[in-house]
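Visitor: Output the structure for:
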Amino acid sequence: MTAFGSALLVTGSEQLLASRAVDGRRRTAETEQPGADINRINALELGTSMLSEVVGGSLFSSHIIAIIDDVGATPPDVVDQLIATAKDPGDDLCLILVHEGGNKGKGLIDKLKKAKIETVAVAAPKAWELPKFCQQEARRLKVGLDQEAANALVSAVGTDLRALVSALSQLADDAGGETIDAKLVQRYFAGRADVTSFAVADAVLAGNTSLALERLRWALNSGAAPVLVTSAMAGAFRGMGKYLDAQGNRMNDYDLARQIGLPPWKLKDYSRTSRNWQQAGISASIKLIALADADVKGAATNAEYALEKMVLGVLSHRRH
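Guide: The predicted model follows:
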């Protein structure tokens, strides 16, 4: 199947994967017809005559690669013409329609799918799938990434795909063709302010007062915004609450991680530190974290004091 004479619908909210799907089809079309014109427009700007210009040939090239973004915003009076064009693009047109997901333009999307337009659905991997995504991305970069390193990378960078891909690209350059291991990941991200915020939350979950306060001071001295600390604490304690709720369920680690919304390796951390907590303590802690979050966003004059007060208050609710 050639790129020309075809239409592709890319739908989903994950922008990185959507961009890759669009770029993949565009590159295929450019390989087939190096001189093809590329016309890209937001669907909101389409009118009947504008659609004809976008998908039609020019004086300089008979072949057109037409990319229409946010296709759900297509004006109603253009919908039928767009569907007709997608059904029969003609041999000289490569049509790519981009939909950001959701219910916007649902009627148009349903009609395109009913017409059996080729569709690529993109969705962000779930939290427990992110290490696997990182390993796949590493293979794309032609570098090795073991499971421990993949886990460490997600812990350090978080769940944003663009941030993970960027980090992997930098790590691949630094690795010099060698397999990326957990030590390289930890060394590379040791000084990141947002990572030190998660380290504070880990120490509090572990019930280690001196380490938690030490890491808090290190985080603030490293430039971590106070709101990053409260955010990391909130995420950690919401996760622990979910873990305690699901602890009695009879399911394997993968299913338990999926239910809670955590990567499977994180279950080991929660399993190890859960002995420090009961649901009452978690509920009280989340209230303290919410108060501290309001304080660091302007309710208090001294954010550092508010964070220390939060850490000590939360730790007072751990099981003894």
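
Visitor: Only C-alpha atoms from now on, for both contacts and neighbour counts.
Guide: Fine.

Visitor: name the element Ile65 belongs to?
Guide: strand 64-69 (DSSP states H and E).

Visitor: hmm, who's touching stretch 27-41?
Guide: Here stretch 27-41 makes contact (Cα atoms under 8 Å, 6 or more residues apart in numbering) with 2-4, 54-55, 61-69, 94.

Visitor: how distant is that stretch from the center of its chain?
Guide: 29 Å (Cα atoms, centre = their mean, to the nearest Å).

Visitor: Which strands and helices lie in contact with the strand holding Ile65?
Guide: Helices and strands touching strand 64-69, by 3 or more Cα pairs under 8 Å, 6 or more residues apart in numbering; DSSP states H and E, are strand 37-42, helix 48-55, strand 93-99.

Visitor: Let's have the ones you listed in CSV, adding distance to Leu108 and mean neighbour count.
Guide: Listed next are these as CSV, based on distance: least, Cα to Cα, whole Å; neighbours: other Cα atoms under 10 Å:
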stretch, distance to Leu108, mean neighbour count
strand 37-42, 15, 16
helix 48-55, 15, 16
strand 93-99, 10, 25
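
Visitor: And the ones you listed: which comes nearest Ile289?
Guide: Taking Cα to Cα, strand 93-99 is the member of those nearest to Ile289, at 37.9 Å.

Visitor: Which residues does the closest one contact?
Guide: Contacts of strand 93-99 (Cα under 8 Å, 6+ apart): 3-12, 18, 22, 25, 29, 55-56, 63-72, 86, 89.

Visitor: Output the longest helix belonging to this structure.
Guide: helix 226-246 (DSSP state H).

Visitor: tell me what that helix is packed against?
Guide: helix 193-205, helix 253-260, helix 279-294, helix 303-315.

Visitor: what helix or strand is the residue of the chain most remote from its centre on?
Guide: Largest separation from the mean C-alpha position in the chain: Leu59, at 42.1 Å (Cα atoms, centre = their mean). Of the helices and strands defined by DSSP H and E, none includes Leu59.

Visitor: List the contacts of Ala199.
Guide: Applying Cα under 8 Å, 6+ apart, the residues near Ala199 are Arg215.

Visitor: Ok, Lys111 next?
Guide: Contact analysis of Lys111 by Cα under 8 Å, 6+ apart lists Ile83.

Visitor: so how far is the helix or strand hosting it off the chain centroid?
Guide: Using DSSP H and E, Lys111 sits within helix 106-114. Distance, stretch centre to chain centre, for helix 106-114: 26 Å (Cα atoms, centre = their mean).

Visitor: Now the second one, please; I'll put the structures next to each other:
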Amino acid sequence: MPPPPRSSSRSGRAPAVPGLSWEEAPLAPIVLVRGSEGLLADRATDQIVALAREQDAQVEVTRLDAAQYTAGVLGVVTSPSLFAEDKVVVVEGLEQGADEVFADALAYLGTPAAGVVLVLRHGGGQRGKKLLDALRAAKVPEVACDAITSDGDKTAFVTAELRRAGRRADAAAVRALVDAVGSDLRELASACSQLVADTTGLIAADVVERYYGGRIEATGFRVADAAVAGDAGQAVALLRHAYATGLDPVPVVAALAVKLRTLAKVGAVRSKGQGALRELSLAPWQVDRALRELRRWTPEALAEAIGAVAQADAEVKGEGRDPRFAVERAVLRVAAAASG
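Guide: Now for the predicted structure:
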């Protein structure tokens, strides 16, 4: 394949375009794919490899595990071969990388090899910060693959998946699919593919129900959401379904605790304005949701719920005889506090 697109700058690197989506992942001498959403990072990587193969169907693709990296390997795999074949080198898991991989990548950044596309995948966090800062300073293209956590983002993901396949779903169907399949993006993508393959026309809610009815994700956080909303029946139903599918009581208590701590943190500073809320180290959607949920809570009720969860935490860790009953009792107490 011809050399990847390069800028006219003396450094010969592509101009930086921070925050590219996976669909915009470019063919460049070095590309940073950063974020914890594995599906999107895989797609970005596949996109780059596909672009390389459009230019050279025989391009050599090498994958390296940063955690198992040994010094000098990057130089070996990017060095010219006897027949000067083009190459794509993917370094995965930089967030867990050995010190040697950062040193070698920094050295490579100064003199990237001709005919080589180096894809650096970093799942997030501060490890390798010196390298990440250097990549940005060098205006290396960065593809953002951040985790999709909010319901709004999942809804947008499903809508985009269907649009790429030339299909549409009504709002109720999209909502039903997100509720049914849950938080795993790979499962959401797979569900979209199945609906596209097995149905025709506009996808409606009844179609989603036919395929995925009964699969409402019963994780600890959904149990906690229902309890905090005061919906005791839904919370207990989700809890029992979660138990039936193998969920341990401990993460349910942890989810309840996280939920209530968030409410307490937001409730303590909400009267102090947006500046105080921004200092909580919470995502904006978490703050917005907590503010909505706090409308049904008094400080006394919140304290009572936190006490109930603390008791359940002790019981599931050895102080009680029946951890499942302890958690169900805590769920009911939280829901009652919210309703009262």
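
Visitor: Quick check: TM-score for this pair?
Guide: TM-score for the superposed chains, counting by TM-score structural alignment, normalised by the length of structure 1: 0.74, backed by 306 aligned residues with a Cα RMSD of 4.0 Å.

Visitor: so where in structure 2 does the helix holding Lys111 of structure 1 end up aligned?
Guide: Mapped onto structure 2 with TM-score structural alignment as the criterion, helix 106-114 of structure 1 occupies residues 129-137.

Visitor: Mean deviation, that stretch versus structure 1?
Guide: Stretch 129-137 of structure 2, aligned to structure 1 and superposed, deviates on average by 2.1 Å (mean Cα distance after the TM-score superposition for structure 1).

Visitor: Now check structure 2 for the residue matching Ala29 of structure 1.
Guide: Alignment note (TM-score structural alignment): Ala29 of structure 1 maps to Ala52 of structure 2.

Visitor: Next, the angle strand 60-65 makes with whatever helix or strand that match lives in.
Guide: Assigned by DSSP H and E, Ala52 of structure 2 belongs to helix 38-55. Relative orientation of helix 38-55 of structure 2 versus strand 60-65 (axes from the mean of the first three to the mean of the last three Cα atoms, to 10 degrees): 160 degrees.

Visitor: For helix 38-55 of structure 2, which residues meet the burial criterion?
Guide: For helix 38-55 of structure 2, burial by neighbour count (16 or more other Cα atoms under 10 Å) applies to 38-41, 43-45, 47-49, 51-53.

Visitor: Superposed on structure 1, what's the mean shift for that helix?
Guide: Comparing helix 38-55 of structure 2 with its match in structure 1 after superposition yields a mean distance of 1.3 Å (mean Cα distance after the TM-score superposition for structure 1).

Visitor: Stretch 258-268 of structure 2 vs structure 1 - mean distance after superposition?
Guide: Looks like 6.3 Å for stretch 258-268 of structure 2 (mean Cα distance after the TM-score superposition for structure 1).

Visitor: Just the residues contacting that stretch, thanks.
Guide: 221, 224-225, 228, 277, 280, 287, 290-291, 293-294, 302, 305-306.

Visitor: which one of those residues is nearest Ala137 of structure 2?
Guide: For those, the nearest to Ala137 of structure 2 is Leu280 (29.5 Å; Cα to Cα).

Visitor: what's Leu164 of structure 1 in contact with, if anything?
Guide: So Leu164 of structure 1 contacts 134, 153-154, 157-158 (Cα under 8 Å, 6+ apart).

Visitor: Can I get those residues in JSON lines including neighbour count and distance to Gly105 of structure 1?
Guide: Compiled in JSON lines, those are given as follows (neighbours: other Cα atoms under 10 Å; distance: Cα to Cα, whole Å):
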{"residue": "Cys134", "neighbour count": "24", "distance to Gly105 of structure 1": "33"}
{"residue": "Leu153", "neighbour count": "26", "distance to Gly105 of structure 1": "37"}
{"residue": "Val154", "neighbour count": "21", "distance to Gly105 of structure 1": "34"}
{"residue": "Val157", "neighbour count": "19", "distance to Gly105 of structure 1": "34"}
{"residue": "Gly158", "neighbour count": "15", "distance to Gly105 of structure 1": "32"}
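
Visitor: Take those residues and write them to JSON lines, including distance to Gln170 of structure 1 and secondary structure.
Guide: Below are those laid out as JSON lines (distance: Cα to Cα, whole Å; DSSP: H, G, I helix; E, B strand; the rest coil):
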{"residue": "Cys134", "distance to Gln170 of structure 1": "13", "secondary structure": "helix"}
{"residue": "Leu153", "distance to Gln170 of structure 1": "12", "secondary structure": "helix"}
{"residue": "Val154", "distance to Gln170 of structure 1": "15", "secondary structure": "helix"}
{"residue": "Val157", "distance to Gln170 of structure 1": "13", "secondary structure": "helix"}
{"residue": "Gly158", "distance to Gln170 of structure 1": "16", "secondary structure": "coil"}
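
Visitor: For the residues you listed, give me TSV that also has distance to Gly107 of structure 1.
Guide: As requested, those are exported to TSV (distance: Cα to Cα, whole Å):
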residue	distance to Gly107 of structure 1
Cys134	35
Leu153	40
Val154	37
Val157	38
Gly158	35
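
Visitor: Quick check, Gln68 of structure 2 in contact with Ala98.
Guide: Yes. The criterion here is Cα atoms under 8 Å, and Gln68 of structure 2 meets it with Ala98 at 7.0 Å.

Visitor: These two: who's more crowded?
Guide: Neighbour totals were compared for Gln68 of structure 2 and Ala98, and Ala98 leads with 19 against 12 (other Cα atoms under 10 Å).

Visitor: residues near Asp206 of structure 2, how many?
Guide: 13.

Visitor: Spit out the contact partners of the aligned partner of it in structure 1.
Guide: When structure 1 is aligned by TM-score structural alignment, Asp206 of structure 2 is paired with Lys183. Residues near Lys183 of structure 1 by Cα under 8 Å, 6+ apart: Ala149.

Visitor: Other residues contacting stretch 304-320 of structure 1?
Guide: Contacts of stretch 304-320 of structure 1 (Cα under 8 Å, 6+ apart): 204, 207, 209, 212-213, 216, 220, 226, 229-230, 275-278, 281-282, 284-285, 288-289, 292, 295-296, 300.

Visitor: still on that earlier bit, and the strand holding Ile65 of structure 1, which stretch of structure 2?
Guide: The aligned range for strand 64-69 of structure 1 is 87-92, by TM-score structural alignment.
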